[in-house]
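[1] coords please:
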Amino acid sequence: MTSTPPEHLLEMSRRNVLRAVGAGAAATAATGALSACAGGDSGSGGARQFTGVFDFDLDSNTRNVAVEDGALLLNSVYKDLFLMTGGFYNWREHTWDYMLLEGSEWDGNDLVVTLRPGLKWSDGSDLTADDMIQSYAIAILEVAPWAVGFPQVAELEKLDDLSVRLGFDAPFPNIERSIIKHRIVARSTYAEFGERALDLVGSGVRHGDDEQSEFIAEFVEFAPEEIVCSGPYMFDPEQMSDARITLVRNENGYQGGEVLFDEVVVHKGDNRQSALLVQQREVDYSTEAPSAADQQAFQGVEGFKWVEHVGYDGCGLMFNYAAKPELEDVRVRKALAHLLDTETIGQVARGEAYSGVEYYAGLVDLQAEEIMTEEELAGFEHYGYNPDRATELLEDAGWTLSDGIWHLPDGEAASYEIIGVAGWGDFELTASQVEEAWNSFGIRCEARNVPSDNPWGIWGAGDFEVAVRHWGNPEIPDYWGAFQMNFLLENSGDEDNPGQSFDLNVDSPSQGEVDVAELIEEAKRAGTEEEQHAALKRLAIIFNELLPRIPIWTYRYLAPAIEGVRVEHFAADHPAANNEQYQDNHVILSLIQGDLRPVE
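    As a prediction, this is how the structure comes out:
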C-alpha cells in the first residue's frame, strides 16, 4: 500500500485529472468529423463487418512483412487475420492451438514442424515447406542474437513438401515458441532473399558476420508492392485509404471459408481518436489505450462492455547510466522511486486500466506470487511514496539540498530529461507526472515526448537520460522473459546501440557478485522446474535490491468493445482469456475460429 500523498501532491493529481477530462470534453467536438470519415455499419453490398482501429500510416508503413517493425498493421492485433503464425499459445494452459502448422514434435535435438496440407496464399500459389524453410532462414539472419529460438538454430532441412527440420545444439524448454509463432512469408514475394538466406545459413553465416550484415542491409530496404496473405482475410487495394483499411475474405487462406465476417475494417486512429470512434459505436473493439476521461465516457454508450486481457508487463522508468552516472548509486535510484505516488500516477495515466506494484520483483505481482511463497515475498522491499526516506537516501549518497534544489556530490545541480512517446497517452501522462513529482521535491526534471514512429530505436541507441519504458514480460510467457526485458533488452553493450548501459556484473547485498546475463541463461536452460525457480528467485531478489528500473504501474488491459451493432456478443470468459493482448489475442482467435458472431 502506498502512503497517503500530501495535499500538494493531491492537488497536482487533481490538476492532471481535470486536464485529462477537459481534453476529453473538448475533443468531443471532433467526433462528427471522425464519424463522417468512418462510414456506416455495414460494408459494400451489406457485407458483415468487424471493425477495429489502429494508428497506421499508408505512406510510411512498408509492405515488407518479414520485417515486423514498420510494416503495415504488423504491430496491431489484426496481423493474425492476414498473416498467420504456426499457432496460438494458451498462456493459462501452456498449450498450442495450431493454425498454419498441423503440429510440431521433438526428435532429440531436432524440432520437426509440419504444415497443414492444402494451404494456399491469397495469390493462389501453394503454401509449402519451401515457404517455411525460406522464412526460417531469413529469420535466422534477421533476428537479434539475444532472442530465443532462431539464433540457436544450427541446421535447417526440408524433409518433404510439408515438413522442415530445425536442428539445435543444446535446446531448452520452450525454445520452439518463436519458431511456431513465426509468420511464414510467401516465396512468391521473397524467393530471391529466401534462397540467398538458405545458402548463407547453410554455409554457417550467422549474426555479426559481414555476409549477414550485407544481407540485412539489403533486406530491410526491400519494398514489395503488396502483402500476400495466408490468413482468412487479405487486403483490398480498392478499399485502402488514409482513413481506413478494409480486409476482405480470403477464400484461399486458413479458415477463409469458416470465419463469419465478410470484411474486417481497421480505422486509422491514435488513442484519442480511437476513443471517439468507440463512443460513436464506429468500432467494435479497440486495443488502443483510452484515457481516464474516455473510460468514463464509455459508460454511457449503448452496448459498451470491457473485454479484459491479463497484463504481464507494466510501465516504469528506464535509466541511461552512461548519460547520468550518478544513477549507478542504488541509493539514488531508490530515492527517485520513493518520490513517486504510483497509485496516483497509474490512475491518471490509465484510469481503471492499471494495477499497482507491490513487490518490485521485475515480474508482475501475479507471476511473483506463482513462483515465490508469501514468506519469501514478505522480505521484498516496497518502494512506495516516502519523501522522508528519499531525503535520507540522497543525503547518504552525498547529495545536498541548497535553496530548494538538490545537488550532486560534485556540487552540480541534479537535472533529468524524461521522455515519453507522442500519442501514447499513458506514457505522456506518466512522464508529466514524474516531472511534477521530482520538480516538487527539488530535482529538476523536464518531460518531452519523442515521435511514436520509432521510440525503440531511440531507446536502443541510448538517446535519452530517463525514459518511460515497459518492464516485465510482454512477449514471452516464460518467467525469465521478464528479466530478459528488464536487463538485456536495450543493453547490448555495443557502441552504436548501448541503450541503458547497465553493468550486468552486479554486486547484490544478499546474492553476492552475479553475472545477470549468465543467471538469465541459467533460468532459460534449467532442466527442472525446481532449478528454474531457484534461478528466477535470485533474479527477482537482485531486481528488488538493485532496482535497475523503477516499475510504476502494471497494465490491466481493458479493451473497449461494442455489442449489438455489428458483433452479436463478446464472451465474458474465454478458454484463452489469460493470453497476452498483443501476442495471442483471444478476441482475434475467436474471430478466426468462427466463434465471434455477427449481428444477423
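[2] make it CA atoms for all contacts and neighbour counts henceforth
    Noted.
[3] would you mark the buried spots in the longest helix along the chain?
    For the chain, the longest helix by residue count, based on DSSP state H, is helix 7-27. Residues of helix 7-27 classed as buried: 9, 13, 16-17, 20-21, 24 (neighbour count, 16 or more other CA atoms under 10 Å).
[4] got a markdown table for these, with distance to Leu100 too?
    Shown next, in a markdown table, are the buried residues of helix 7-27 (distance: CA to CA, whole Å):
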| residue | distance to Leu100 |
| --- | --- |
| Leu9 | 53 |
| Ser13 | 49 |
| Asn16 | 47 |
| Val17 | 46 |
| Ala20 | 44 |
| Val21 | 45 |
| Gly24 | 43 |
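[5] ok, of those, which one's closest to Ala437?
    Taking CA to CA as the measure, Leu9 is the one of the buried residues of helix 7-27 closest to Ala437, at 7.7 Å.
[6] one more to put side by side:
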Amino acid sequence: MKRFLTMGLSLLLVLSLLSGCGGNQASKTEEDTNTPTKETSKDNTKETSTTPTDTGSTVEQKIVFALHDVPDGLDPIVTNNSFAMPFLDNCFEGLVTSNANNELVPALAESWTVSEDGKTYTFTLRDGLKWSDGSPLTSADFMYSFERTLKPETASQNVNMITNYVLNAQACYEGTVPFDQVGFKAPDEKTLVIELTSPTSFFIDLVSLHVYDPLNKATIEANGDKWTLSADTYVVNGPFKITKLNLNEATVLTKNENYWDAANVTLEEVTFRMIKDQATALIAFDSNEIDGMRSVPMADFARLKAESNDLHIMPTYATSYYLINTQKPPYDNVLVRKALNLAVDRKSLIENVLQSSDLPAHALLGPGYVVNGKDYIEGRSDYGISDTANVEEARKALAEAGYPDGKGFPTLQLSYYTSPQVKLIAEALAQMFKENLNINVEISNSEWAVYYDDVQAMKYEVAAMGAGADFMHPMTFLPSFMSNDYLNNTGYANPVYDAKVNEIKSELDPEKALTLIREAEDIMMADYPFLPMYHRSSSLMMKDYVKGWSLSPLSQLSFKYAKVVK
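    Purely as a prediction, here's the structure:
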C-alpha cells in the first residue's frame, strides 16, 4: 500500500549483501490516487522515432512534465513514496506489467506457469535482456534484489509484500533462516522460481510491484546506497534511463535503447521539472513552458474542469483518511473514535474545500474492486458514517465515553504534513470538531520526512494520511491494520481481524474471498481505528498534442507509448 499525501490527489521498497538475513520492519506516501480500468489519453498507438507533421517536417519527441514534490529516494525496492513513482514506473520494469486496459501482461518474463497446488510460480525470462549500461540482465539479478530486500538494514518500505507470501521470507527477514532456504530459486539464467507459503490468488498482481524488480548488483556494490544519486550510477531496465539527475530542479529521462521493447518507445526525452507550487506550474503550462503537470491547483479546478480540454480526471483506487492513535487516552476509547468519525461532514469537505470529484468515504476500501460484475462497495454498510455529519449520534457517543458536550475532553492535537491543501482540510476538520462536539483542537504541521517519522513513532493523536493501492485488490489495504504490520501506525490490534485477513490471503475463490473481505472490514470498522475521509480521483494537465500516455487507477504514470503529435 502506498502512503500518500492526501492533498492534490496516489501504491514500497533496499542494501548490503550478506549470506544470511535478519530483523524487523520499516516505512511509507501519496500525491493523487475506483475502477479496475486504466485511463489513457485518446491515442495509445505504439510508434517509433519522430512523428511527421502535415507539412512533412518532423516533431521533436521531447516533453517537459512538472512534478510538485521531491521523492524520498529512487531505489525501487526501498521507497514506497508516491512522489518517486513517475521515475520508477518509467525507468524500471519487473516480471509483469499492466497494459492500457489495466490487465497484467508479460514484461521481463515472457511466460510463467503455476503448479497444481497454486504455490509455485515458474517464470521464463525473455531472451537478450539488458540493463541500461548494456550488461546482461538475468535471473541472478532478481535473486540479488530479493536477498537485499530481506535485509532489515535495507529498510524496504514494502518488504511485507514478500514476507507475507513467499516461503520462509519472514523467517529470513527475522534472521532465523538463511536466504538459500527462502522460496526464491534461479535454476538457470532465464528461469526464476518462486514458492509461496500458501496459494495466493493475487500473487501475479504482487509480482508487478517494484519490490519484485531486479537490481544491478555491480552498480550497488560499487556505490553502496549512493547508487541512486547519480545518473551515471543509476542503472535501470525500463523504457527510459536517467541522463541528468537533479530531483530539486529537473531530471531528464531519455529513451533506453537497451530496453527489450525499445522499438515501441517513441519519446526520446522526458524532463521531470520540479515546480512545487501548483499555481506557478499552471502559469508555466499556460505559457507553454511545460507540456503537462501532475496536479491541479485547487483554486483553479472548477474553472479548468469547465473550460479546459487539457484537464484529465481519472478514478483511482485510493482513500484519504486520518490516523487515530488508539493507544493514547482518550483515543483508546472506541466511543471517542466513533464520535470523531460521525462528526465529520465529508460532503462539505469535498464540495467546499477540495472542490473535487472525490467520493465520501465510509470505510477504508473504495470503489474499484469488481467480482462478477459487482463492485465490492455495493451493499456494504456505512458503519453509521453518513456523507454529512451525524451530529446527534456523534454527541451521544462522546457523552457515553464520559465527555458530555465535550466537557473534560483534552485539546485534540491534529497533525498534518506541510501542504496548503491539507492545511485547509485540517482547519475545516478542527472547526467541525469544535462546532459538532465542542472539542478544542490544536493544529500542527511539519515537512513530510519529519512528519512521517513522528507518525511511525506514534507521536501524534490524530494525523493526516492516505493510501493508494499497489495492486487492484483489497489486500493492498487490509494488512496495514493488522496488529504486527509495519504500516500499522495506529496501535490498533484485533486478533479476530488478523485471522480474517489471513484467511483472505489463501482463499482462491473470488466470491468466498469477497465475503471474507466484507467480514474483515466489518470487524475493523466496528473499532473505528481511523477517520475515513474520501476516496480519491486523480487529475493532471496534459497538452492535447501529447498522445499515448496513461495514468492507471493505481496512479501509475507511463510515457512508454507516449508521443508528440502536432
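[7] can you calculate the TM-score here?
    Superposed pair, TM-score by TM-score structural alignment, normalised by the length of the second structure: 0.75. Supporting alignment: 480 aligned residues with a CA RMSD of 3.3 Å.
[8] corresponding residues in the second structure for the very next helix or strand once past the longest helix of the first structure?
    As assigned by DSSP states H and E, the chain's next helix or strand after helix 7-27 of the first structure is helix 31-38. Following TM-score structural alignment, helix 31-38 of the first structure has no partner segment in the second structure.
[9] who does the next helix-or-strand element following helix 31-38 of the first structure touch, helix- and strand-wise?
    Using DSSP H and E, the next helix or strand after helix 31-38 of the first structure towards the C-terminus is strand 49-54. Applying 3 or more CA pairs under 8 Å, 6 or more residues apart in numbering; DSSP states H and E, we find strand 49-54 of the first structure packed against strand 263-268.
[10] give me the mean deviation of the strand it packs on from the second structure.
    Mean deviation of strand 263-268 of the first structure relative to the second structure after superposition (mean CA distance after the TM-score superposition for the first structure): 0.5 Å.
[11] please state the offset of that strand from the chain centre?
    Strand 263-268 of the first structure has its C-alpha centroid displaced from the chain centroid by 21 Å (CA atoms, centre = their mean, to the nearest Å).
[12] how about stretch 446-456 of the first structure?
    Put simply, stretch 446-456 of the first structure sits 16 Å off its chain's centre (CA atoms, centre = their mean).
[13] and that stretch, what's buried?
    Of the residues in stretch 446-456 of the first structure, those buried (16+ other CA under 10 Å) are 446-447, 449-450, 455.
[14] stretch 527-544 of the first structure now?
    So, applying 16+ other CA under 10 Å, buried residues of stretch 527-544 of the first structure: 532-533, 535-544.
[15] what does stretch 24-40 of the first structure give?
    24, 28, 31, 34, 38.
[16] between those residues, which sits nearest Glu288 of the first structure?
    Once CA to CA is applied, the member of those that ends up nearest Glu288 of the first structure is Gly24, at 15.2 Å.
[17] tell me the contacts of that closest one?
    293-294 (CA atoms under 8 Å, 6 or more residues apart in numbering).
[18] if we can go back for a sec, and the buried residues of stretch 24-40 of the first structure, which two are furthest apart?
    For the buried residues of stretch 24-40 of the first structure, and using CA to CA, no pair is farther apart than Gly24 and Ala38, which are 19.4 Å apart.
[19] pull the contacting residues for the aligned residue in the first structure for Ala469 of the second structure.
    Using TM-score structural alignment, the equivalent of Ala469 of the second structure in the first structure is Pro474. Residues near Pro474 of the first structure by CA under 8 Å, 6+ apart: 311-313, 482, 580.
[20] all helices for the stretch 251-400 of the second structure, in order.
    For the stretch 251-400 of the second structure, the helices defined by DSSP state H, counting those that start in this stretch cover 278-286, 301-307, 334-342, 346-348, 391-400.
[21] any chance of JSON lines for those helices, columns distance to Leu267 of the second structure and mean neighbour count?
    What follows is the helices of the stretch 251-400 of the second structure, written out as JSON lines (distance: least, CA to CA, whole Å; neighbours: other CA atoms under 10 Å):
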{"stretch": "helix 278-286", "distance to Leu267 of the second structure": "19", "mean neighbour count": "17"}
{"stretch": "helix 301-307", "distance to Leu267 of the second structure": "27", "mean neighbour count": "13"}
{"stretch": "helix 334-342", "distance to Leu267 of the second structure": "47", "mean neighbour count": "25"}
{"stretch": "helix 346-348", "distance to Leu267 of the second structure": "41", "mean neighbour count": "20"}
{"stretch": "helix 391-400", "distance to Leu267 of the second structure": "54", "mean neighbour count": "19"}
